[in-house]
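**Student:** structure of the sequence below:
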Amino acid sequence: MMKNVFAIGLTILIGSTVFGQIPTDNLHYYSMEEVKNASPDTVFAIDLEKEGLESLPQELQKFTALKGLKLTKNKLEELPQFFTSFKDLQFLYLNKNSFTFFPPQVFHLSELVYLDLSRNEIGSIPAGIKNLKQLKYLDVWDNRFTTIDDAFAELQQLEHIDFRGTTFSTTFVKQWTNNFPNTKIYFDKPCSCLD
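**Tutor:** Next up is the predicted model:
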């Protein structure tokens, strides 16, 4: 009986490959309280939004069948090593936390389609980003980028990138727009600052 209840959320619509279309998350998200007695392989989406978390609960690590995880509006500065075991994760919401660096555990999530890291304090996008070969949507709005590794340009499957909230030079905007000719990229108006 419990298995059927949690299997409802399995259907995911990624959407068509139309230029810049945002992948659709049709998962049904459950709280940790709702899944505490569920078989881990029947739980596909968990919502831990606005829980005031500074670290993730250990019991989360048993849910390795997750397709979606919402961690929005917490106080997370890093992710635990067990996070790399979420091999099937497709939708990950890490926005409005306290990350100052791109969490390296994310680079092991090879099925990731949608990643929201907006409203953090991240200063760079490292080379590990190139491992996310399925990623279609990346929201890094309102961070503090000073460097973006050239390996980022390998992600030609990206359909949508939101870089707003950081003022980049005209040269930077031109470079990354050229790097992603088939991607919808959102920038703030470039500054007239020195490159």
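
**Student:** rest of the way, CA atoms for contacts and neighbours
**Tutor:** Noted.

**Student:** Lys133: how many residues sit nearby?
**Tutor:** Using other C-alpha atoms under 10 Å, Lys133 has 18 neighbouring residues.

**Student:** the strands in the chain, which residues?
**Tutor:** Secondary structure of the chain (DSSP state E): strands at 45-47, 68-70, 91-93, 114-116, 124-125, 137-139, 147-148, 160-162, 184-186.

**Student:** other SSEs contacting the third one?
**Tutor:** Under the contact criterion of 3 or more C-alpha pairs under 8 Å, 6 or more residues apart in numbering; DSSP states H and E, the helices and strands touching strand 91-93 comprise strand 68-70, strand 114-116.

**Student:** for it, give me every contacting residue.
**Tutor:** Residues from elsewhere that reach strand 91-93 (C-alpha atoms under 8 Å, 6 or more residues apart in numbering): 25, 67-72, 112-117.

**Student:** in the chain, where's the longest helix?
**Tutor:** helix 170-179 (DSSP state H).

**Student:** can you give me the buried ones in that helix?
**Tutor:** Using 16 or more other C-alpha atoms under 10 Å as the test for burial, helix 170-179 gives Val173, Thr177, Asn179.

**Student:** to check against the first, give me the structure of this:
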Amino acid sequence: MKRFAIVLICFVVQIGYAQLLDSVSLSELTMYKSLQKANKVSPDSVYRLTVFFKKEKNLGEALIKFTNLQELRIKSVKLKEIPPQVFELKQLVILEVSNCQLIEIPNQIAKLSNLTHLILSRNYLVNLPSAFKYLKKLEYLDIWSNSIVVFPDEMAELKETLRIVDMRVIYMNDLRKEELQKLLPNTKFYFSQSCDCH
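**Tutor:** You can find the predicted model right below:
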């Protein structure tokens, strides 16, 4: 009877909170490549999801039920902003929102404190919020092909964890590059060729 009770308690705890997986374990799980496919299984069993060319206006509402999501990729979806419901998916380790016409990242990004990889390539971003300083586990940031040339000073708080920043196809001069490298001296930056510009 005791053994049964212990097993039952462990089972309840496991249901209540999904353990964060390491990158290898996560990559071995099924990647659902559409909401339609993900909706055919229990929402609790969906850890990885990619959404392409989604025209549904209520994308955030469609995503919020996948509470165990640890990898979410939104690609080529017309969005001006990340749906606020995404910031309630607190298990996220990898978030990609690429080629989506984003114009800003709100401070709610700070809620995703487990993020290690953030991919925001091919959008219309011109800056990053100071709330990035709360992404203490962030290792990889891809802002390829945006218009960001300056980071908030608060980003310096990520100097121990942020290993790689991809800033290719962003045109800036050598001075801007030097400023970024001073802010994050332990980070490897990938830049395009310097230009005689801002």
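
**Student:** re earlier: deepest of the helices and strands packed on strand 91-93 of structure 1, which one?
**Tutor:** Among these, strand 68-70 has the highest mean neighbour count (mean count of other C-alpha atoms under 10 Å), at a mean of 23.

**Student:** what does Ile9 of structure 2 correspond to in structure 1?
**Tutor:** In structure 1, nothing lines up with Ile9 of structure 2, judged by TM-score structural alignment.

**Student:** helices along structure 1, start to end?
**Tutor:** Taking DSSP H as the test, the helices found in structure 1 are 2-7, 32-35, 170-179.

**Student:** out of the ones you listed, flag the one nearest Asn131 of structure 1.
**Tutor:** helix 170-179 (17.2 Å; C-alpha to C-alpha).

**Student:** mean per-residue distance, the closest one versus structure 2.
**Tutor:** Compared with structure 2 after fitting, helix 170-179 of structure 1 has a mean deviation of 1.5 Å; criterion: mean C-alpha distance after the TM-score superposition for structure 1.

**Student:** for Ile14 of structure 1, find the nearest of the strands of structure 1.
**Tutor:** Of these, nearest to Ile14 of structure 1 by C-alpha to C-alpha is strand 114-116, at 9.4 Å.

**Student:** one step back: and the helices and strands packed on strand 91-93 of structure 1 as JSON lines, adding distance to Leu48 of structure 1?
**Tutor:** As requested, these are exported to JSON lines (distance: least, C-alpha to C-alpha, whole Å):
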{"stretch": "strand 68-70", "distance to Leu48 of structure 1": "6"}
{"stretch": "strand 114-116", "distance to Leu48 of structure 1": "15"}
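
**Student:** among the ones you listed, which comes closest to Asp162 of structure 1?
**Tutor:** Among those, the nearest to Asp162 of structure 1 by C-alpha to C-alpha is strand 114-116 (9.4 Å).

**Student:** now the closest one: how far from the chain's centre is it?
**Tutor:** Centroid displacement of strand 114-116 of structure 1 relative to its chain, using C-alpha atoms, centre = their mean, to the nearest Å, is 3 Å.

**Student:** in structure 2, which residue is most central in space?
**Tutor:** Taking C-alpha atoms, centre = their mean, the centroid of structure 2 lies closest to Leu95, which sits 2.6 Å from it.

**Student:** returning to that earlier point: turn the strands of structure 1 into a markdown table, columns for distance to Leu194 of structure 1.
**Tutor:** Output for the strands of structure 1, formatted as a markdown table (distance: least, C-alpha to C-alpha, whole Å):
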| stretch | distance to Leu194 of structure 1 |
| --- | --- |
| strand 45-47 | 43 |
| strand 68-70 | 38 |
| strand 91-93 | 34 |
| strand 114-116 | 29 |
| strand 124-125 | 19 |
| strand 137-139 | 26 |
| strand 147-148 | 15 |
| strand 160-162 | 23 |
| strand 184-186 | 21 |
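
**Student:** nearest to Asn131 of structure 1, out of these?
**Tutor:** Closest of the strands of structure 1 to Asn131 of structure 1 is strand 124-125, at 12.4 Å (criterion: C-alpha to C-alpha).

**Student:** what about the closest one, how far off from structure 2?
**Tutor:** Averaged over the aligned pairs, strand 124-125 of structure 1 sits 0.9 Å from structure 2 after superposition, using mean C-alpha distance after the TM-score superposition for structure 1.

**Student:** so where in structure 2 does that strand end up aligned?
**Tutor:** By TM-score structural alignment, strand 124-125 of structure 1 lines up with residues 127-128 in structure 2.

**Student:** ok now that stretch, how far from the chain's centre?
**Tutor:** With C-alpha atoms, centre = their mean, you get 15 Å for stretch 127-128 of structure 2.

**Student:** mind listing residues that contact it?
**Tutor:** Contacting residues not belonging to stretch 127-128 of structure 2 are listed as Glu104, Ile105, Ser147, Ile148, Val149, Val150, Phe151, Pro152 [C-alpha under 8 Å, 6+ apart].
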